[in-house]
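Peer 1: My questions are about this predicted structure, shown below with the sequence.
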Amino acid sequence: MPWSPEAESQRNNVTTNLIWAKLSKVPKELWTKKGLSFLASLIGGPLCMDGATSMKRRLDFAKVCVTIPLDFEFPSSIKLKIHGKVVFIDMEYPWKPPSCSRCTPAAGQNSQNVATPSFSDPAGSDVLSMINVAVDNRESPSSARTSKTPSHDL
């Protein structure tokens, strides 16, 4: 929204932000609209994916746009269990919004959204029912530690 006195007066009402996330090491079973939307929902509220991702022109990583709360912690990976096999989806954020203690909600609120999206794409729906999820704030799979977010059966 362009700056205006009205926009300035609404600044303290902002509770979310939009970011792009780059997802690497995505298993081929999740390269569907439903699968990528599911992964995006583990970060925040899924909005869209870039053209190369949606048209599957680039398969080494996916780019998704999500809404996040102002106190988002930017996890570096998602741990999934698919058909009994543990996989890690690496996450990068090309741009992280600056943090402001005046605007950010009080600490202690849960900053990670975990939701199951509902989409009409039937491809991959059987895969999603076989996934356990844990969101980790760690740098690599080799530095495994227990996540603050419990695993979820989907």
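Peer 2: Happy to help now that I have it. Being a predicted model, the structure only gives us computed values, none of them experimental. Numbers count the residues shown, from 1 in each chain.
Peer 1: use CA for all of it now, contacts and neighbours both
Peer 2: Fine.
Peer 1: which residues sit in contact with residue 26?
Peer 2: Residues near residue 26 by Cα atoms under 8 Å, 6 or more residues apart in numbering: 60-62, 89.
Peer 1: quick check, nearest of those residues to residue 97?
Peer 2: residue 62 (20.3 Å; Cα to Cα).
Peer 1: Please identify the helix or strand for that closest one.
Peer 2: strand 61-69 (DSSP states H and E).
Peer 1: next helix or strand past that strand?
Peer 2: Next element after strand 61-69 (DSSP H and E): strand 77-82.
Peer 1: for that next one, packing partners?
Peer 2: Judged by 3 or more Cα pairs under 8 Å, 6 or more residues apart in numbering; DSSP states H and E, strand 77-82 is in contact with strand 85-92, strand 131-136.
Peer 1: tilt between it and strand 85-92?
Peer 2: If you take axes from the mean of the first three to the mean of the last three Cα atoms, to 10 degrees, strand 77-82 sits at 150 degrees to strand 85-92.
Peer 1: State the number of residues packed around residue 2.
Peer 2: Neighbour count for residue 2, taken as other Cα atoms under 10 Å: 5.
Peer 1: whoops, I mixed them up, residue 101
Peer 2: 10.
Peer 1: That one: what secondary structure?
Peer 2: Three-state assignment for residue 101 (DSSP: H, G, I helix; E, B strand; the rest coil): coil.
Peer 1: Grab the longest helix from the chain for me.
Peer 2: helix 33-43 (DSSP state H).
Peer 1: putting a second one here so we can go through both:
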Amino acid sequence: MADNQGFFFFHIPDPAFRQKIIEDGPLTVARVPLILRQWQPLIDLKKDKQTAVPVWIRLKNLPLDLWSASAIGGIASAVGKPLYVDQRTEEMKMLSFARVCVEIYANQPRCSAVDVVLNGVLCSIAIEFEWKPLECPSCGTFGHRCEDNVAVHSMDKGKLPVLPASDHTPSGHPGLEPLAPIQAPK
């Protein structure tokens, strides 16, 4: 079920399965994360300030020597906190990129590549975000931009807002942790 404020309600009759869904971390639908909370009577439906969000990234041009949990986790830690990889990455079924779910923070700058020294050679690993959430650099949260809110208030005074162009386009396994600088296996 959905309401007109952007909230969705899921009825999951099995209590054990419901608890697993809530506790198992980020759940994504069409590459967009769902922030889940357990319903309670008289729950206050408001959108909490999201300072961290899980997103899927692709590590492109990854040399075969770096296809390990520790190397992929170390590279992904340059973007955010690595959470897990997808099944194809774990099983090395598609070697054109490694797909990693990372937790990013609104006040953290984004990088488009990570440089790694592998056997004395500098390799540049391209970072591609599958989805970038709308983020506010002013207050450090996801889901809005403070200047957009100011523009909406100016509409109340009979002025048309000038909105900034959006720079985002909608387009496992636990255990990966941020690591020290990467050293390739010998």
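Peer 2: Structure received. Predicted model only: the values in this text are computed from it and were never measured.
Peer 1: To what extent does the strand holding residue 62 of the first structure diverge from the second structure after superposition?
Peer 2: Here the mean offset of strand 61-69 of the first structure against the second structure after fitting is 0.5 Å, by mean Cα distance after the TM-score superposition for the first structure.
Peer 1: now that strand against helix 33-43, angle please.
Peer 2: 40 degrees.
Peer 1: tell me, strand 61-69 of the first structure lands on which residues of the second structure?
Peer 2: Alignment of strand 61-69 of the first structure against the second structure: residues 97-105, by TM-score structural alignment.
Peer 1: Report the buried residues of that stretch.
Peer 2: 97-105 (16 or more other Cα atoms under 10 Å).
Peer 1: quick one: what's aligned to residue 96 of the first structure in the second structure?
Peer 2: By TM-score structural alignment, residue 96 of the first structure lines up with residue 132.
Peer 1: Could you give the number of residues near that match?
Peer 2: Using other Cα under 10 Å: residue 132 of the second structure sits among 20 other residues.
Peer 1: distance of the residue most central in space within the first structure from residue 51 of the first structure?
Peer 2: By Cα atoms, centre = their mean, the first structure has its centre lying nearest to residue 43, at 2.0 Å. Per Cα to Cα, to the nearest Å, residue 43 of the first structure is found 20 Å from residue 51 of the first structure.
Peer 1: swap in residue 64 of the first structure?
Peer 2: Distance from residue 64 of the first structure to residue 51 of the first structure, by Cα to Cα: 10 Å.
Peer 1: and the strand holding residue 62 of the first structure, what does it pack onto?
Peer 2: Strand 61-69 of the first structure packs on strand 16-24, helix 33-43, strand 45-49, helix 51-54, going by 3+ Cα pairs under 8 Å, 6+ apart.
Peer 1: Does residue 141 of the second structure touch residue 50 like I think?
Peer 2: Yes - judged on Cα atoms under 8 Å, residue 141 of the second structure makes contact with residue 50 at a distance of 5.3 Å.
Peer 1: Who has more neighbours out of those two?
Peer 2: More neighbours surround residue 141 than the other of residue 141 of the second structure and residue 50, with 21 against 14 (other Cα under 10 Å).
Peer 1: Find the nearest non-adjacent residue to that one, please.
Peer 2: residue 51 (4.6 Å; Cα to Cα, 6 or more residues apart in numbering).
Peer 1: show me the contacts for that neighbour.
Peer 2: With Cα under 8 Å, 6+ apart, residue 51 of the second structure has these contacts: 105-107, 140-142.
Peer 1: picking that back up, how is the match of residue 96 of the first structure assigned, secondary-structure-wise?
Peer 2: coil.
Peer 1: and residue 56 of the first structure, how far is that from residue 33 of the first structure?
Peer 2: Taken as Cα to Cα, the span from residue 56 of the first structure to residue 33 of the first structure is 10 Å.
Peer 1: Between those two, which is the more surrounded one?
Peer 2: The neighbour count for residue 56 of the first structure versus residue 33, taken as other Cα under 10 Å, is higher for residue 33 (18 against 14).
Peer 1: any idea how far the aligned residue in the second structure for that one lies from residue 182 of the second structure?
Peer 2: Alignment note (TM-score structural alignment): residue 33 of the first structure maps to residue 69 of the second structure. Per Cα to Cα, residue 69 of the second structure is found 11 Å from residue 182 of the second structure.
Peer 1: Now the two most distant members of the contacts of residue 51 of the second structure.
Peer 2: 107 and 142, at 9.5 Å, using Cα to Cα across those.
Peer 1: Those two: which is more packed in?
Peer 2: residue 142 (20 against 16).
Peer 1: In space, what's closest to that one - neighbours in sequence excluded?
Peer 2: residue 135 (4.2 Å).
Peer 1: Next: residue 126 of the second structure.
Peer 2: residue 113 (4.3 Å).
Peer 1: Thanks again, I'm all set now.
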